[in-house]
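*Asks:* coords please:
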Amino acid sequence: MAIINQFDKRSGITYVYESTSYWDKEKQQPRAKRKLIGKRDPATGEIIPTDGRGKKRKEQLEPLQPAKPGPVPIDRTSRRFYGATYLLDEIGNTLGLSQDLKQCFPTIHKQIQSIAYYLILESDSPLFRFERWSSLHKHPYGGNIPSQRSSEIFSSISEEMKSSFFKLQEKRRHEDEYWAYDTTSVSSYSQTLCQVQYGKNKEHDRLPQINLALVFGQKSGLPFYYRKLAGNIPDVSTLKNLLADFEALGFEKVKLIMDRGFYSEANINGLFKERLKFIVAVQTGISFVRREIDKVYDTIRSYDNLDEQHGLYSTTVLTEWDYRQERPYKKDVIAEKRRIYLHVYFNIDKYADDETSFDRKLLSMRKELQDGKHTPEHESFYKKYFEIKETPVRGMQVTVKEDAVRKSKRYYGYFTLMSNEKMDAMTALQLYRNKDLIEKAFGNIKDRLNLRRLLVSSERSLDGKLFVSFVALIYVSYIKNHMQETGLFKDYTVQSLLDKLDLIECFENPGHALRVGEVLSKQKQIYEALAITPPA
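*Replies:* I've put the predicted structure just below:
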């Protein structure tokens, strides 16, 4: 005899069955009989016995009493830590996050929030230690969530629910802001997940991986959309489906900022086709970029083009893009010119560093040739930059090809950004550099939220855990943004700040309102710096 737990996604109730195995003589195979014995209490995990069908009929006859508005009455005496979870509660209310979760996940929104809180406050602990944390802290769900139950919650998070959540979150962002888009790799030990593939790992990890793409609002500093990708998909191939997702979700007035890994002619044409604004980093090795740099090569290093704050020379070139759009339904191709701005930057310090590095490499390679220590991996470099002659009298003579060296050094110190919205070069650069917040977010989601190695074994569990981690990332991003703005990082890390608030206790007694313990002046200062009213 065994006890079986079965979660009903429609009602959110976990039913408990008593399963008895027996041998079926007719079918010559083992079978099992199940008997409903009760349902699992979500708060305590205990089994609430059922009295069978009679109780069900009785419940159908008795009118349901509507729930009274307002806070749920306290039914037990407790003393728990409250300061850090209170902070997260208030952030959720401020951002409308709690409201959006409740609307999209009506039966499990509290569980999602509690697991997200746990990931934030116990970043180094696995989920099976949730019970201990839950018993010590006041949190939205209020009860224990066993490992099996958390897997059921992850599996119950559907694509439709997530899409609804993304739509609500997008509406809360600033209308006129650029969205930073980038991807990262997340390694996995799983051998059963179909999207876990070997690919270009951005942390040089030798494990297979999935790729995770994030979209951040630059003014809000908060993420509001993500995509899970197969581990072997390169960045440049992801933009087409991202634009399709934006269209399906109804996102309008999109402005994207992307690094050079997303640049391709097809992607730029796709952005023009969807009439989206963009800023994209472009490699200086591309021929049309070099042609535009050549136009300003002799004038860019003038006093008027120097920005003292950034230590850069910059200028903007108005040019044209050869736009092409294939129309299979009409069996033709639209070919026309589109206006585009190429922002050109020159960093004299970077030029000196690149030149020194190249000269040292040149000396090293020439010594290899002179000593007769050819390396197959360097063969293309030898051919490009050296003239090799060997005579019976003078032996091997290695001469540097000065023209080839000059051509390579010509574009050292330069970098470029491309945009289709009119702005000056330094404005474009500032917007692009703000994209760094997405790099910090990747660190948060891997280290702070314990996603550096995925240990889930099913696709649905993976999708659900990624979503809950994404929700947690919104909270963490809010905290880090305000810590940065108010200078809290001088005195605290994120963990030490949360630990300091976590010491605040709350007391619950039946028949009495929630009572909060002592809040010190430094703790009040932290709340106020994070734009949160301290608990009273």
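*Asks:* only C-alpha atoms for contact and neighbour calcs from this point on.
*Replies:* Fine.
*Asks:* which element is the spatially most central residue of the chain on?
*Replies:* For the chain, the residue sitting closest to the mean C-alpha position, by CA atoms, centre = their mean, is Leu214 at 4.1 Å. For Leu214, the host element (DSSP states H and E) is strand 209-217.
*Asks:* can you give me how far that strand is from the chain middle?
*Replies:* 4 Å (CA atoms, centre = their mean, to the nearest Å).
*Asks:* swap in stretch 299-312?
*Replies:* On CA atoms, centre = their mean, the centre of stretch 299-312 falls 35 Å from that of its chain.
*Asks:* Stretch 400-419 now?
*Replies:* Using CA atoms, centre = their mean, the offset of stretch 400-419 from its chain centre is 35 Å.
*Asks:* Next, the distance between the ends of it.
*Replies:* The first and last residues of stretch 400-419 sit 39 Å apart, counting by CA to CA, to the nearest Å.
*Asks:* coming back round to it: downstream of the strand holding Leu214, the next helix or strand is which one?
*Replies:* Counting by DSSP H and E, the next helix or strand C-terminal to strand 209-217 is strand 222-230.
*Asks:* orientation of that next one relative to strand 209-217 in degrees?
*Replies:* Interaxial angle of strand 222-230 relative to strand 209-217 (axes from the mean of the first three to the mean of the last three CA atoms, to 10 degrees): 160 degrees.
*Asks:* Could you also give me the structure for this second sequence? I'd like to compare it with the first:
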Amino acid sequence: MDSIRNIIKVRVNNQDYLYQYENAWDKEKQRSYPKHRTTVGKLVNEKVQLGRKFLAANPQYKDIVFKFEDHKLIAVSDLPVVNDAGVNAVLSKTFPLNAGASYVLKEIARQDGLLQDLKAVFPCHWKDLLALAMFFVIYPERTLANYDITAAHSQLGGNPLDSQRISELLEGITLDQRQQYMKRRLATSCGGENNNFWALDTTSISSYSETLSKVAYSHNKEDPEMPMIKIAFLIDETNGEPLYYKVLNGSIADVTLLRNLFVDLAQLRDKQINLVLDRGFCSEHNFLMMFRNHVGFVAGLRSDLAIAAQTIDQLMPSLKLALPETYSTTIGCYCATKQIDWYSSTRAHGKEQYPFYIHVYYDKQREASEILNMTELVESFKGRLEKGEIPNAPLFRKFFK
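*Replies:* Just a heads-up that it's a prediction; the model follows:
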């Protein structure tokens, strides 16, 4: 039995965990560093316990006793080694499911035009890229280190590439190829008879990296003291396919992202585009930019904007009457819509006017609940104040002196 190499021991909460890592070379610092790692197991009383996910992906190591020594796991038991026939026997149990899922995924890719776009942009490697994508869909718990064994006993297609070949394949994809592929998928999504709605949002990923240039400090909701990196996604509402992505500096606010998006979508301006945005993208500048680019949009509106505050003041008195004709059974609250004219005047574009629809929603049950919660909060502040405590909260300072 060959040893399992590239193993490091990391102590977490008084427990020693074992990870298998893959090195990469830092050209600037002229040294290697761990690129990514996979959990192998842990040390319990100096004995190696392999993890369930690692064993599921590597059945040949089942019932083998290992010891950890010199960054390796070395087999020390006299138990029989699982040979290729044993591995085949384990993998054959999942082969029918693998074949069925592979067929369905390939058919979806063909019908949706994804297969055609892969062939056009990656004529030499489309089979391998499609196989890698299907591998992640069918086996979400496995890592690319397990790909060659799985691919050799499946109907994923492509070549059973090892980790080194996969790294070379992915690193060989150029920025121009990525942009070509995304533009083709965007054009395909625009090609239907109905006007598609695309959801635009960002996700933030905390990072300890000191080498990634886009890692920066910003408003990190999960850990304010951690720097992060941002990724913007554009998702097709109909099928959930990611049509566009962009890796961003962690300090960039969501409200500033639309300009980059419209630059990348410049070739699709003759198509009808509709964006769905949350309040993070809410700004008068963004609305004006979408109007000028003839982009339809549905966006969360911040109540501190003048147009929102004015509309709420006008519509709320009638909504609070709770008349049946203003009630929507679909969303379970009272609602009203007001059309206003959006005016803008600039030296570059002159005077502009666009129709703008503001929808206001009123939930009577939620209002009652919020009033009750606020009353209980104020009463709790009062009780603490009578005991000599001074709560450090903005709401306390708002109601008490």
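*Asks:* picking that back up, aligned partner of the residue nearest to the centre of structure 1 in structure 2?
*Replies:* Taking TM-score structural alignment, Leu214 of structure 1 has Phe233 as its aligned residue in structure 2.
*Asks:* Next up, the contacts around the residue nearest to that match when sequence neighbours are not counted.
*Replies:* Spatial nearest neighbour of Phe233 of structure 2, chain neighbours left out: Tyr245 (4.6 Å); criterion: CA to CA, 6 or more residues apart in numbering. Applying CA atoms under 8 Å, 6 or more residues apart in numbering to Tyr245 of structure 2 gives the contacts 231-234.
*Asks:* Show me what Asp16 of structure 2 aligns to in structure 1.
*Replies:* Counting by TM-score structural alignment, Asp16 of structure 2 has no partner.
*Asks:* any idea how far Asp16 of structure 2 is from Pro34 of structure 2?
*Replies:* 18 Å.
*Asks:* the more surrounded of these two?
*Replies:* Asp16 (18 against 12; other CA atoms under 10 Å).
*Asks:* circling back: can you tell me what the residue nearest to Phe233 of structure 2 aligns to in structure 1?
*Replies:* Match for Tyr245 of structure 2 (TM-score structural alignment): Tyr226.
*Asks:* where in structure 1 is the aligned partner of stretch 135-143 of structure 2, by residue range?
*Replies:* Counting by TM-score structural alignment, stretch 135-143 of structure 2 sits on residues 118-126 of structure 1.
*Asks:* Do a quick rundown of the strands in the stretch 251-400 of structure 1.
*Replies:* Secondary structure of the stretch 251-400 of structure 1 by DSSP state E, counting those that start in this stretch: the strands cover 255-258, 277-282, 306-307, 312-327, 332-346, 386-391, 395-400.
*Asks:* These: which one's closest to Ile153 of structure 1?
*Replies:* Within those, the stretch nearest Ile153 of structure 1 is strand 255-258; the backing value is 33.1 Å (CA to CA).
*Asks:* residues in structure 2 matched by the closest one, start to end?
*Replies:* Strand 255-258 of structure 1 maps onto residues 274-277 of structure 2, going by TM-score structural alignment.
*Asks:* Ser98 of structure 1 touches Gly92, doesn't it?
*Replies:* Yes: the pair Ser98 of structure 1 and Gly92 qualifies as a contact (CA atoms under 8 Å) at a distance of 5.0 Å.
*Asks:* Tell me who's in contact with Arg173 of structure 1.
*Replies:* 217, 220.
*Asks:* SS state for Gln179 of structure 2?
*Replies:* Counting by DSSP: H, G, I helix; E, B strand; the rest coil, the backbone at Gln179 of structure 2 sits in helix.
*Asks:* Find the nearest non-adjacent residue to whatever residue of structure 1 lines up with it, please.
*Replies:* Mapped onto structure 1 by TM-score structural alignment, Gln179 of structure 2 lines up with Ser163. Residue nearest to Ser163 of structure 1 in three dimensions, not counting chain neighbours: Leu249, with 7.0 Å by CA to CA, 6+ apart.
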